[in-house]
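Peer 1: Provide a 3D model corresponding to the input given below.
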Amino acid sequence: MPPPRLRPYLLWEAVLLVGVLVAVPLAAGSDEDAPWLLAGDIALVGFLAGAFALSLRTGTPNLAVGGLAATGGVLTAGLAEVGLTALVGVLIFGAVAGLSMVALVVPLRLPAWAVSTAALALLLPLAAAFSDGRIVGLGGDGALPGVGVVLLVTFGLGSVGVALWWQRAGSGGRWTLDGPDARLRPAMVGLLATSVVATVGGALIAFWQGAATPGQPPQVTLAVAAALLGGTGVRGRLAGVAGTALATALVVSLHRWVEAETYPPAANLVVGLLAAVGLIAGAVLSRFTTNARNAPERPKAPVT
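Peer 2: Okay, here's the model as predicted:
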């Protein structure tokens, strides 16, 4: 039997799984290219959803994910040659942006949501300046070289893996952070790592679409809804990998199906409703988890 504190999450993930089993076949349809396109959209949105969920999990919400993705896309598309230079530029930009936010959050004790909101207000005009306010094509067929795919995905997922390990190691008591340093670990995980992943995600979206737009990619809205629907707690400490993955597949599939089969503007309304459901679900899961954690242990029966 799973621990009591995990049972609400498992039940919610089972509900999401049922929704995925219904929504994915509807979105895939009868077009032979639809499953491939759907899988690509789910992967890209999941990349960004994982970054946003990780920032919420650490209690340092990175609300600049959309601006980072937009800037990463136009920065990649604007470079003359798509190769190692583009990859290095994207990674450096994401790291510098994340470190800049960490430098404000930790020493000055500013809330992460305020710093990342200010960063979003700065990054979106910066993306428009990089692209002269127009759509920037990548040239050719927009395909990312094989080495680029490997480097981008490996570095992005590696950043998440190292961040999770660091967070787990610190909370496991292997070292103790006191004073200002107590804010450093979650800030490095929630802001630095997710900034790199979000910037890489913007580059991948540009390669997938063959062009980059100066505004926030629409995948970001889907990613935020997926992170919330997956059961991520907005107050920190609560997040699930499986729930985020299932919610991503559900949100993308429903958005794609509603956009194709019904009134297209209603697709964004559906995403907003799913985000609202996710907020409520996260609050309920948080309450159940807290109650289960604080419940007294049952006395063990005497051995006879």
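
Peer 1: Only C-alpha atoms from now on, for both contacts and neighbour counts.
Peer 2: Fine.

Peer 1: Helix, strand, or coil at Arg237?
Peer 2: coil (DSSP: H, G, I helix; E, B strand; the rest coil).

Peer 1: List the contacts of the residue lying closest to it once chain neighbours are set aside.
Peer 2: Closest residue to Arg237 apart from its sequence neighbours, by C-alpha to C-alpha, 6 or more residues apart in numbering: Arg57 at 4.9 Å. Arg57 is in contact with 190, 232-239, counting by C-alpha atoms under 8 Å, 6 or more residues apart in numbering.

Peer 1: go with 7 Å
Peer 2: By C-alpha atoms under 7 Å, 6 or more residues apart in numbering, the residues touching Arg57 are 232-233, 236-239.

Peer 1: give me the number of residues near Leu279?
Peer 2: 21 (other C-alpha atoms under 10 Å).

Peer 1: Pretty sure it sits against Leu228.
Peer 2: Yes. Assessed by C-alpha atoms under 7 Å, Leu279 is found in contact with Leu228 at 5.9 Å.

Peer 1: Would you list the buried entries among the contacts of Arg57?
Peer 2: By neighbour count, with 16 or more other C-alpha atoms under 10 Å, those hold 232-233, 236, 238-239 as buried.

Peer 1: Out of those, flag the one nearest to Ala112.
Peer 2: Within the buried ones among the contacts of Arg57, the smallest distance to Ala112 is 12.1 Å, found for Gly236 (C-alpha to C-alpha).

Peer 1: My read is that the closest one contacts Leu54, right?
Peer 2: No. The criterion here is C-alpha under 7 Å, and Gly236 misses it with Leu54 at 9.1 Å.

Peer 1: What segments of the stretch 101-250 of the chain are helices?
Peer 2: 112-131, 146-171, 184-187, 194-209, 218-229, 241-261 (DSSP state H, counting those that start in this stretch).

Peer 1: and of the contacts of Arg57, the nearest to Ala267?
Peer 2: Closest to Ala267, out of all of those and judged by C-alpha to C-alpha, is Thr232, at 22.6 Å.

Peer 1: Now the spatially most central residue of the chain: closest residue in space that isn't a chain neighbour?
Peer 2: Closest residue to the average C-alpha location of the chain: Ala49 at 2.4 Å, with C-alpha atoms, centre = their mean. In this structure, Ala49 finds its nearest non-sequential neighbour in Ala223, 4.2 Å apart by C-alpha to C-alpha, 6+ apart.

Peer 1: this one next, for a side-by-side:
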Amino acid sequence: MVFTPAQPLAPAGPATSRSGGSFRPHLVWEAVLLALTVVAAVVWYSQDGSRLSPLMFNIASAGLLATAFALSLRTATPNLAVVGVAALAGLTYAEVLDAGAPVVVAAVAAIAAAAFIGLGMGLVAGLLQAPGWAVSLGGLALAQGILLAATGSGGPQRLAKEGWIRSDGAAAGWLVLFLLLSIGGAVVWSIPAVRRALSGNRVVAGEPPSPFGARLLGAVIGLGGSSLIAGAAGVLLTGRLGGTTLSTDINQLAFVAGAVLLGGVSVAGGRGGFAGTVLGVVLLSLVQMTILVAEGPWWVSTVVFAVAILAGLGVSRVLEALQPALPASVPVAGPAEPPRKY
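Peer 2: The predicted model follows:
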């Protein structure tokens, strides 16, 4: 009689989720952010509560850029070119208006141009399997070069009066658009199937790399979608200022990154809360407006944004650590096979 040992159980395929976990830590942090925002609102109102329209415009324009950056960060393809794409969209808006086109046509053309740029960056990142930050950094430099070449020595281009966006009603409308895109997009992202489909570029130790197609899709949606939203922000910024800009606003990029990271969107991608980006934008906008009203030095706002970025990185790390551990593999359950007799 000969006994053979039982065959070991074969492990199942990877059971990790690139975007799984609980939303509870994010909701707790968003409650903290809400409390901080209320305090900042009280301070601002005590100094300049009568000037609501400028604050609404500031929140709407910065919020659209933050929503764009948050989308790219969730897909793990951070789009550093959002401010450059927005500036190019504003230039397109002014040029098409100057050619005699209606405002709606000019706005659509500007947003479409921004989406086209983002699609190009997404294809480059996806086909080359290159990190989004590197590709978009090149896109930011290219946008700066195009702006300088287009404006030349003539300075900023003045916008046709019909293209101005300055009424209180317009401020409220753009603010609602920001809230819908930010919170609505976060709700859509909370659907597990959506997170799994678009988180292919998230890289975490112990997790296997995603297939090429998944990474390509995530890059195209992340960089393309974020550029499209940035195009809308560019239309609003140009309409609000009444003219184009000569260069990209790096200070605005610091604001956007600080708001998104402070809002709890994971720096590793894949994870994020619901209202964190909105609260981060409103909080930093209130702080910025309070500094301006108090006639503080211009550099103070920049320091605040830098602190927000660093604090946001810490928030991202803590929220990641509070997520439940996910095993690399799960063994097949079932009774052990008894020894065989021969």
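
Peer 1: re the thing from before, please report how far the residue nearest to the centre of structure 1 lies from Ile42 of structure 1.
Peer 2: 10 Å (C-alpha to C-alpha, to the nearest Å).

Peer 1: Tell me how many other residues surround the nearest residue to Leu164 of structure 1 once chain neighbours are set aside.
Peer 2: Leaving aside its chain neighbours, Leu164 of structure 1 sits nearest to Val189 (7.5 Å; criterion: C-alpha to C-alpha, 6+ apart). Neighbour count of Val189 of structure 1, defined by other C-alpha under 10 Å: 28.

Peer 1: Looks like Val189 of structure 1 contacts Ala163 (just checking).
Peer 2: Yes. Using C-alpha under 7 Å, Val189 of structure 1 makes contact with Ala163 at a distance of 5.1 Å.

Peer 1: list the contacts for Ser182 of structure 2?
Peer 2: 67, 278.

Peer 1: how close does it get to Leu148 of structure 2?
Peer 2: 32 Å.

Peer 1: likewise Ala112 of structure 2?
Peer 2: From Ala112 of structure 2 to Leu148 of structure 2 the distance is 21 Å (C-alpha to C-alpha).

Peer 1: So what does Asn58 of structure 2 match up with in structure 1?
Peer 2: When structure 1 is aligned by TM-score structural alignment, Asn58 of structure 2 is paired with Asp41.

Peer 1: Map the residue nearest to Ala49 of structure 1 onto structure 2.
Peer 2: Aligned against structure 2 - with TM-score structural alignment as the criterion - Ala223 of structure 1 pairs with Val256.

Peer 1: and if you look at Ala193 of structure 1?
Peer 2: Match for Ala193 of structure 1 (TM-score structural alignment): Gly225.

Peer 1: I'd like to know how many residues surround that match.
Peer 2: By other C-alpha under 10 Å, neighbour count at Gly225 of structure 2 equals 22.

Peer 1: check contacts around it.
Peer 2: So Gly225 of structure 2 contacts Ala115 (C-alpha under 7 Å, 6+ apart).

Peer 1: Same question for Val45 of structure 1.
Peer 2: By C-alpha under 7 Å, 6+ apart, the neighbours of Val45 of structure 1 are 219-220, 222-223, 248.

Peer 1: And what about it, helix, strand or coil?
Peer 2: From three-state DSSP, the assignment for Val45 of structure 1 is helix.

Peer 1: Excluding sequence neighbours, find me the nearest residue to Leu34 of structure 2.
Peer 2: Leu279 (6.4 Å).

Peer 1: Likewise for Leu159 of structure 2?
Peer 2: Nearest to Leu159 of structure 2 is Gly243, by C-alpha to C-alpha, 6+ apart, at 4.6 Å.

Peer 1: ok, now how distant is the one you found from Ala160 of structure 2?
Peer 2: In terms of C-alpha to C-alpha, Gly243 of structure 2 sits 8 Å off from Ala160 of structure 2.

Peer 1: ok so, going back, what do we get in structure 1 for the residue nearest to Leu159 of structure 2?
Peer 2: Counting by TM-score structural alignment, the partner of Gly243 of structure 2 is Ala211.

Peer 1: Relative to Arg195 of structure 2, how far out is Leu216 of structure 2?
Peer 2: 15 Å.

Peer 1: And for Val188 of structure 2?
Peer 2: Distance from Val188 of structure 2 to Arg195 of structure 2, by C-alpha to C-alpha: 9 Å.

Peer 1: Could you do Leu128 of structure 2 as well?
Peer 2: 22 Å.

Peer 1: which of these two has more neighbours?
Peer 2: Taking neighbours as other C-alpha under 10 Å, Leu128 of structure 2 and Arg195 compare with Arg195 leading, 21 against 12.

Peer 1: Distance-wise, check the more buried one relative to Gly122 of structure 2.
Peer 2: Applying C-alpha to C-alpha to Arg195 of structure 2 and Gly122 of structure 2 gives a distance of 18 Å.

Peer 1: Next: Asp98 of structure 2.
Peer 2: 30 Å.

Peer 1: Which one's more surrounded, those two?
Peer 2: Per other C-alpha under 10 Å, whichever of Asp98 of structure 2 and Gly122 has more neighbours is Gly122, with 30 against 16.

Peer 1: Next up, the contacts around that one.
Peer 2: Gly122 of structure 2 neighbours (C-alpha under 7 Å, 6+ apart): 219-220, 223-224.

Peer 1: Kindly reformat the helices of the stretch 101-250 of structure 1 as JSON lines containing distance to Phe288 of structure 1.
Peer 2: Shown next, in JSON lines, are these (distance: least, C-alpha to C-alpha, whole Å):
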{"stretch": "helix 112-131", "distance to Phe288 of structure 1": "26"}
{"stretch": "helix 146-171", "distance to Phe288 of structure 1": "22"}
{"stretch": "helix 184-187", "distance to Phe288 of structure 1": "24"}
{"stretch": "helix 194-209", "distance to Phe288 of structure 1": "28"}
{"stretch": "helix 218-229", "distance to Phe288 of structure 1": "16"}
{"stretch": "helix 241-261", "distance to Phe288 of structure 1": "16"}
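
Peer 1: out of those, nearest to Val15 of structure 1?
Peer 2: helix 241-261 (9.6 Å).

Peer 1: List the buried residues of that closest one.
Peer 2: Neighbour count says helix 241-261 of structure 1 has 242-259 buried, by 16+ other C-alpha under 10 Å.
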